[in-house]
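Enquirer: this one's sequence-less:
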């Protein structure tokens, strides 16, 4: 059970990281054109 929870937690963290980075990239792509102008 403990191992299962540990794995689940790791998966959760990876998922959150992916979401975070996606948002970061979206933000960057939105901002960069404004800066270029």
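Expert: Yep, it's here. These numbers were taken from a predicted model, which means no experiment stands behind them.

Enquirer: contacts, neighbours, all on C-alpha from now
Expert: Noted.

Enquirer: the chain: helices as residue ranges?
Expert: Along the chain, counting by DSSP state H, helices occupy 2-36.

Enquirer: do you know how far residue 23 is from residue 1?
Expert: 33 Å (Cα to Cα, to the nearest Å).

Enquirer: okay, these two: which has more neighbours?
Expert: residue 23 (12 against 6; other Cα atoms under 10 Å).

Enquirer: for the more buried one, give its distance to residue 36.
Expert: From residue 23 to residue 36 the distance is 20 Å (Cα to Cα).

Enquirer: adding another structure so you can compare the two:
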């Protein structure tokens, strides 16, 4: 059943991106700074 595949693929991509960012933050020992939209 491939009905829900695109949604799952998008979710996996977002989680992977977030994980990559967090991993880089841990490596450089930086704190999270949320971007404030102007």
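Expert: The structure has been received and is ready for your questions. Predicted model only: the values in this text are computed from it and were never measured.

Enquirer: what lines up with residue 15 of structure 2 in structure 1?
Expert: Counting by TM-score structural alignment, residue 15 of structure 2 lines up with residue 12 in structure 1.

Enquirer: check residue 5 of structure 2 too.
Expert: So, by TM-score structural alignment, residue 5 of structure 2 is matched to residue 2.

Enquirer: look up how far residue 24 of structure 1 lies from that match.
Expert: Distance from residue 2 of structure 1 to residue 24 of structure 1, by Cα to Cα: 33 Å.

Enquirer: who's more crowded, those two?
Expert: residue 24 (12 against 7).

Enquirer: the more buried one and residue 17 of structure 1, how far apart?
Expert: From residue 24 of structure 1 to residue 17 of structure 1 the distance is 10 Å (Cα to Cα).

Enquirer: for residue 30 of structure 1, same thing?
Expert: 20 Å.

Enquirer: distance from stretch 21-34 of structure 2 to the middle of the chain?
Expert: For stretch 21-34 of structure 2, the separation from the chain centroid amounts to 12 Å (computed by Cα atoms, centre = their mean, to the nearest Å).

Enquirer: do the same with stretch 14-22 of structure 2
Expert: Averaged over its C-alpha atoms, stretch 14-22 of structure 2 has a centre that lies 3 Å from its chain's centre (Cα atoms, centre = their mean).

Enquirer: next: stretch 12-28 of structure 2.
Expert: With Cα atoms, centre = their mean, you get 6 Å for stretch 12-28 of structure 2.

Enquirer: for it, buried residues please.
Expert: residue 22 (16 or more other Cα atoms under 10 Å).
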